[in-house]
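[1] Give me coordinates for this.
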Amino acid sequence: MSGEPDDVEIRQQQADDRHGIFHVNQAAFGRDFEGRLVERVLAEARPVVSLVAATPDEIVGHILFSPVMLPGYADLKLLALGPMSVMPSRQRSGIGAKLIERGLAECHRQGADGVVVLGYPEYYPRFGFAPAASFGLGCEFECPPEAFMALELLPGALAGKSGDVRYHPAFSAGG
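    Presented below is the predicted three-dimensional model:
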């Protein structure tokens, strides 16, 4: 796995990072939707894991993990990865991988049982994600089944559980 560039620090989001987080999401996705989504989730959801990749001059990457629920399993602590963004000029440099690795470690440290992601099926398996359907999980949003993946942070946490994962209401709010 590639290392992060020497000028980039992966750290917890700070209060004054919000503008930079919006900007990196806007640049990475080419629109405002994800930046506004991140703002809503940060304002409304708990617990969250929000990490930035920062140079001395700017935020060049961001990752967000927010709570999701599996109906019927109130004690199961699941988080969803996303959005994740890296400045276009810094993509394919290992920043996204470092954000994911550090984010998953922080989710584990905070006691999460597992993480789900709606993303590229070619990318996330290298971090241990597998099709969520193999755990009996579906997604409340319409998506190709291979794009919805899950990772147990606590081995066996998803065994015997099934249903559609429900995202925080901030994900359903208007953009």
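[2] switch to C-alpha atoms for all contacts and neighbour counts from now on
    OK.
[3] how about the strands in the protein?
    Assigned by DSSP state E, the chain shows strands spanning 9-12, 49-54, 59-69, 78-86, 114-118, 130-131, 137-139, 148-152, 163-167.
[4] In JSON lines: these, plus distance to Phe29.
    As requested, the strands of the chain are exported to JSON lines (distance: least, CA to CA, whole Å):
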{"stretch": "strand 9-12", "distance to Phe29": "20"}
{"stretch": "strand 49-54", "distance to Phe29": "16"}
{"stretch": "strand 59-69", "distance to Phe29": "12"}
{"stretch": "strand 78-86", "distance to Phe29": "8"}
{"stretch": "strand 114-118", "distance to Phe29": "15"}
{"stretch": "strand 130-131", "distance to Phe29": "24"}
{"stretch": "strand 137-139", "distance to Phe29": "22"}
{"stretch": "strand 148-152", "distance to Phe29": "19"}
{"stretch": "strand 163-167", "distance to Phe29": "21"}
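[5] please give me the structure for this one as well, since I'd like to look at both together:
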Amino acid sequence: MQIREEQPSDYEEIYQLVQTAFKTAEHSSGTEQNIVVKIRESDNYIKSLSLVGILQGKIIGHVMVSKISIVNNQNTYNSYAVAPLSIVPDQQRKGYGSQLMKEVISKAQKLGITHLTLFGDDHFYHKFGFETSIEYGIKTDIPCDEKNCMVIQLQEHGLTGINGIIKYPDYFFK
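    Predicted structure coming up:
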């Protein structure tokens, strides 16, 4: 699979891919494809961390990292969320999602990003080094199982001194 940054000419294909991938997903709001569009329209969009996986000339996967915040009573910390990771259903469980995750983690690390957050299947994401965020004093105000709210440190001490509530922009919930 070839991996590259998404291009504007990919947007419609990515929209369809994300919508199809999340139709049968265990954890889905049903609006993930719209969230991708809204991220791109926001100041939180990071083009270099919005990647597609291409197999035989067709986009089969997509992953995106965008800016979010972690807040507590005293501080607001810059943070970054992996959301969403999508693979077309007939190519799932073949390692393509893992390839995209490894690539986006590597690129984020090279950009100097200290950590990433995500909501997702703990069994899948633990293999990349993600840990339950509560272990770092980082929580969410979104109703979910704590084990599915995760973080990974990309730099040594990447979460030192950071604690609070993960705050996603409003468009994640509309």
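[6] that older thread, dump the strands of the first structure to TSV, plus distance to Leu42 of the first structure and mean neighbour count.
    Below are the strands of the first structure laid out as TSV (distance: least, CA to CA, whole Å; neighbours: other CA atoms under 10 Å):
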stretch	distance to Leu42 of the first structure	mean neighbour count
strand 9-12	13	18
strand 49-54	8	24
strand 59-69	9	25
strand 78-86	12	24
strand 114-118	18	23
strand 130-131	27	22
strand 137-139	21	22
strand 148-152	22	24
strand 163-167	14	18
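[7] Lys98 of the first structure: which of the ones you listed is closest?
    Closest approach to Lys98 of the first structure among the strands of the first structure is made by strand 9-12 (7.5 Å; CA to CA).
[8] Now the closest one on the second structure. Mean distance?
    Strand 9-12 of the first structure differs from its equivalent in the second structure by a mean of 0.8 Å after superposition (mean CA distance after the TM-score superposition for the first structure).
[9] quick one, which of the strands of the first structure is nearest to Ala27 of the first structure?
    Closest to Ala27 of the first structure of the strands of the first structure is strand 78-86 (CA to CA; 8.2 Å).
[10] list the contacts for the nearest residue to Gly96 of the first structure once chain neighbours are set aside?
    Nearest residue to Gly96 of the first structure in three dimensions, chain neighbours excluded: Val86, at 6.6 Å (CA to CA, 6 or more residues apart in numbering). By CA atoms under 8 Å, 6 or more residues apart in numbering, the residues touching Val86 of the first structure are 24-25, 28, 60-62, 95-96.
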